[in-house]
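1. Based on what follows, work out the 3D shape:
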Amino acid sequence: MALNTVLQILLLPFILLLPLLLLLRKKLINKPQKHFPPSPPKLPIIGNLHQFNQSGSSAHQNLWRLSKRYGPVMLLHLGRIPTLIISSAEAAKQVMKDNDLHCCSRPASTGSRKLTYNYIDMGFAPYGEYWREIRKICVLELFSVKRVQSYRSIREEEVEKMIKSISDESTSSSSSSSSSSSSSSSSSVDLTEKLFALMGSIIFRIVFGTSFEGSDFEHEKFHQVLHDTEIMLAGFSAADYFPSYIGNIIDRISGKHKLFDRVSGEVHRFFQQVIDDHLKPGRTQQDHEDIVDVLLKIVREQTGFGAAQLGHNNIKAVLLNLFLGGIDTGAITMLWAMAELAKKPRLMKKAQDEVRSCVGNKANVSETDIEQLQYLKMIVKETLRLHPPAPLLLPRETMSPFKVLGYDVEPNTLVLINDWAISRDPEFWKDPEEFIPERFDDSSLDFKGQNFEFLPFGAGRRICPGIYMATTTVELGLANLLYCFDWKLPEGMKEEDINMEETTGALALTISKKTALNLVPVKFSC
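-> From the prediction side, this is the model:
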């Protein structure tokens, strides 16, 4: 066979493939290039984890500082997880409104999986039919205006108990102080302790039908379990950020597996005991139908929930959401509000004058009085702006590609919205670091998910459904504290001495005031 013929035979496949190669080259050339958000330099394996959670500072503050350099849309790599950080109102709007359907799911995590029986709750469940149905049940049956109003007597009774406790404690301390000639600072009360106890009592009675004092989670144990649960849901687990075989080894060595097993076991046993108590024959009926009663009734009737069958695990998963979302956030908001007012006596007096003139000669403020207290409502809004209890909204996960401020976002990206940074953006807020309730006077700005510069409850499909319950409780508690007492600083202390630092260190769902707030209550006489 001639050499030319052999060469022709050998070259024939390449000749036939040439048009295909040219076509592919043309497509590659014409294919639009992805435009990803700017990213800080990352380290091998851990990516940007070291920048996300630096010791001595909170994650939301670290991310805010990074956004000053890299912009309001920033891409970090937390181990193997691409993470989009949103730090402006316009970017938040494009995520939670324009592209809400593309990124309204939740990321998987070891802690949330164990605590929610593989995501059969409302808060951490991925987007889908189950989530839509369980949320519908919660909105209609647990958080409706009618249901929240049915618990009015509980809120008023528990607030009245707190006021009496403060009055008794301050009177007792003052008497002791006089007899022992000690400083008047001994008559101060720890408002941090009082407010967390108040929220615990309200939530326990509304949700579980039992008093906080009579539960298995009393005092230090209760707060420790609540704290550990938040760490489990929001904190670092190596299995979430590194390949599973490496992450699981790290978690075992660090004791994370044992911690998760202990905390989830304690929480599940408590919830199961609550359910068992409600199912006991001859159980004494409460004056009201608590939320466990409501959920058990739904399970028995199985109405309006598609093809899925609900059981006790579903109830326990939903109770977890109420347990976490109902206690810390309300107490933290009231605590920050009282701290800010104590630093600014003029604002404190303005708020007290309003509530006392509206309420008149009554022992306590009732919920029917609250609607008149417009300045009090401004105080609550300003507190939620300056000190959002959850500075980073619960993380989302993208399900399909979309763009934010011109940047491409890929599926399976974690999305963190820094509400703390957004609510302090000088582009929208004048003197953003200052506590100025009057900024909401004659303003249409609200926290119901339509104003993206103000997102303490989130927005879009994943907005918190308990807004009405939360604000009703906070406003009632604050109104009574302001009505019943004049608040003074302990002897020798000045307004500028009040520590306004946030808690730092381990990640948690909520961020509170770092130090306890101790104030001296002086009983107000009508």
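
2. only C-alpha atoms for contact and neighbour calcs from this point on.
-> Will do.

3. And the residue nearest the centre of the chain, how far from residue 216?
-> For the chain, residue 390 is the residue whose C-alpha lies nearest the centre (C-alpha atoms, centre = their mean; 3.9 Å). Distance, residue 390 to residue 216, using C-alpha to C-alpha, to the nearest Å: 27 Å.

4. Next: residue 190.
-> In terms of C-alpha to C-alpha, residue 190 sits 23 Å off from residue 216.

5. Between those two, which is the more surrounded one?
-> Shown here are residue 190 and residue 216; by other C-alpha atoms under 10 Å, residue 190 has more neighbours (14 against 11).

6. Which residue comes closest to that one once chain neighbours are left out?
-> Distance criterion C-alpha to C-alpha, 6 or more residues apart in numbering; nearest residue to residue 190, sequence neighbours excluded, is residue 518 at 4.6 Å.

7. Let's compare: structure for the following, please.
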Amino acid sequence: MAFDIVLARELVAASILFLVTRLFIRRVISKPRKLPPGPKGWPIIGALPLLGGMPHVALARMAKQYGPVMYLKMGTCGMAVASTPDAARAFLKTLDLNFSNRPPNAGATHLAYNAQDMVFADYGPRWKLLRKLSNLHMLGGKALDDWAQVRTIELGHMLRAMNDACRRGEPVVVPEMLTYAMANMIGQVILSRRVFATKGSESNEFKDMVVELMTKAGLFNIGDFIPSIAWMDLQGIEGGMKKLHKRWDGLISKMIFEHKATAHERKGKPDFLDVIYANRDNSDGERLTETNIKALLLNLFSAGTDTSSSIIEWALAEMLNNPSILRRAHEEMDQVIGRNRRLEESDIAKLPYLQAICKETFRKHPSTPLNLPRVAIEACEVNGYYIPKGTRLSVNIWGIGRDPVVWENPLSFTPERFLSGRNAKIDPRGNDFELIPFGAGRRICAGTRMGIVLVEYILGTLVHSFDWRMPDGVELNLDEAFGLALQKAVPLSAMVTPRLAPTAYAA
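-> From the prediction side, this is the model:
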């Protein structure tokens, strides 16, 4: 009897010791790791209300308090924000593969054909095929050289339209003119035809669709961060996306239908869309569907026109605000090119001040202020902080460009900063993390090369070809409007006066 009592006591003690040890081990193992600092936010919705209407500005302000890597609870999701070059490098270079996918979101679902495009598709065989074909036949270095003549011809159409506006005494609405020219350039390469015969209501409607897409795709949609209530569409964002997608799908479907109907006219001279259809299967068994192809055209027509045109518009606005910069650019171009001919792409290498103006615009007015979001495939560590699996990543490119620790007098538009010293070697193609307007790593914007070529060539041509001033009684507005691309809140409208020999505008 006594033995049974002792044995029972020992069993109870052993059981208690086992349970205590197990709880201790579990507590140690599951002890929360140190997340990056960040604002507490509100119950349930987290930090979403703290972002306001200008998230890139709000996040840059928070970074001053919480540091280069922040962690925000956004509804049921976590979001890491990188706000310095070193932090961006850690995510986009050191951990590039772990952040090579996009998080699910309403824009990818309702605008980009359920992420069947190149921008939002997961990193994998289909994305690689879309990227490879785009680089080989439109966006890569050799492909860009192959359609240089298209850029020259379409820019000639735009210059003549601007000359006509000058003769009528009318201002030039810069984003409308740029969209008209760029859509036609891309149309010539993809479809072997101009998209718009003349600038007018049809091209302006296309521009409005592009801007609406970029604006809606950049909005912070509550349903993306609290999926259980996404069906309610509290902000009305998803409903607007669905309506816009129908318009885009109708336009793209019409383009493809008309393109197929004219196939006999291109015997021996295939364009980009012909090449895509001919190479829609790869050696790995991956096949591009009709939806993939439509989604790719959506990428090329929207991002291909809007991101470059917004940079050019900002550059012209800054020069109108700083006439001495415009004068210096004119002086450089007159010395290198003269006034008897148009600027040619081969001239750009001899125009360091023009290149500096482009870099300064990329710095101060990056086309995608928060880069496109990425998501952590697996948990990882950055700067000693734990980043959980599934964490969304935003890199505040706008904030990096305006950080006084990185740039001297960052709010000043000063192209001269890129003419000497270390800054003169900085390149916007994704290797110098102080200036990454197109992102970096394997998901860097596929159109980086094209974007730089278009910005330098078109901006250089507009500056060389015309004197620019604001219409009488109109004040220049430099306010921003947030979206996937950073728009001017008020589109730039300016008076132009030809400054070249009349024959330069005839070609």
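
8. Please look at the residue nearest to residue 190 of the first structure and residue 488 and confirm they touch.
-> No: Residue 518 of the first structure is beyond contact range of residue 488, at 9.5 Å (criterion: C-alpha atoms under 8 Å).

9. residues near residue 160 of the second structure, how many?
-> Counted with other C-alpha under 10 Å, residue 160 of the second structure comes out at 14.

10. Which helix or strand contains the aligned partner of it in the first structure?
-> Residue pairing (TM-score structural alignment): residue 160 of the second structure is matched to residue 164 of the first structure. Element membership of residue 164 of the first structure [criterion: DSSP states H and E] is helix 152-180.

11. Show me how far that helix is from its chain's centre.
-> 30 Å (C-alpha atoms, centre = their mean, to the nearest Å).

12. Onto which residues of the second structure does stretch 383-392 of the first structure map?
-> Against the second structure, stretch 383-392 of the first structure falls on residues 361-370 (TM-score structural alignment).

13. Now do the helices in the stretch 351-500 of the second structure.
-> 352-364, 397-401, 448-465 (DSSP state H, counting those that start in this stretch).

14. now those helices as a markdown table including mean neighbour count?
-> Converted to a markdown table, the helices of the stretch 351-500 of the second structure look like this (neighbours: other C-alpha atoms under 10 Å):
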| stretch | mean neighbour count |
| --- | --- |
| helix 352-364 | 23 |
| helix 397-401 | 28 |
| helix 448-465 | 21 |
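
15. Stretch 75-84 of the second structure: which residues count as buried?
-> 75, 77, 78, 79, 80, 81, 82, 83, 84 (16 or more other C-alpha atoms under 10 Å).

16. Among the residues you listed, find me the one that's closest to residue 243 of the second structure.
-> residue 75 (26.2 Å; C-alpha to C-alpha).

17. And the closest one? What does it align with in the first structure?
-> Per TM-score structural alignment, the equivalent position to residue 75 of the second structure in the first structure is residue 79.

18. correct me, but residue 486 of the second structure touches residue 310?
-> Yes: using C-alpha under 8 Å, residue 486 of the second structure is in contact with residue 310, at 7.1 Å.

19. Report the set of residues contacting both of these two.
-> residue 367 (C-alpha atoms under 8 Å, 6 or more residues apart in numbering).

20. Now do the same contact list for residue 424 of the second structure.
-> 417, 418.

21. Distance of it relative to residue 223 of the second structure?
-> Relative to residue 223 of the second structure, and taking C-alpha to C-alpha, residue 424 of the second structure is found at 44 Å.

22. count of neighbours near residue 95 of the second structure?
-> Residue 95 of the second structure: 17 surrounding residues under other C-alpha under 10 Å.

23. To which residue of the first structure is it aligned?
-> Checking TM-score structural alignment: residue 95 of the second structure goes with residue 99.

24. For its match, which non-adjacent residue is spatially closest?
-> Nearest residue to residue 99 of the first structure in three dimensions, chain neighbours excluded: residue 402, at 7.1 Å (C-alpha to C-alpha, 6+ apart).

25. pretty sure that neighbour is in contact with residue 102, am I right?
-> Yes: taking contacts as C-alpha under 8 Å, residue 402 of the first structure lies within contact range of residue 102: 7.3 Å.

26. Tell me the buried residues in stretch 88-107 of the first structure?
-> Buried, per 16+ other C-alpha under 10 Å, within stretch 88-107 of the first structure: 88-89, 91-97, 99-107.

27. quick one on the thing from earlier: return the residues in contact with the nearest residue to the match of residue 75 of the second structure once chain neighbours are set aside.
-> Distance criterion C-alpha to C-alpha, 6+ apart; nearest residue to residue 79 of the first structure, sequence neighbours excluded, is residue 46 at 4.3 Å. The contact partners of residue 46 of the first structure, taken as C-alpha under 8 Å, 6+ apart, are 77, 78, 79, 80, 242.
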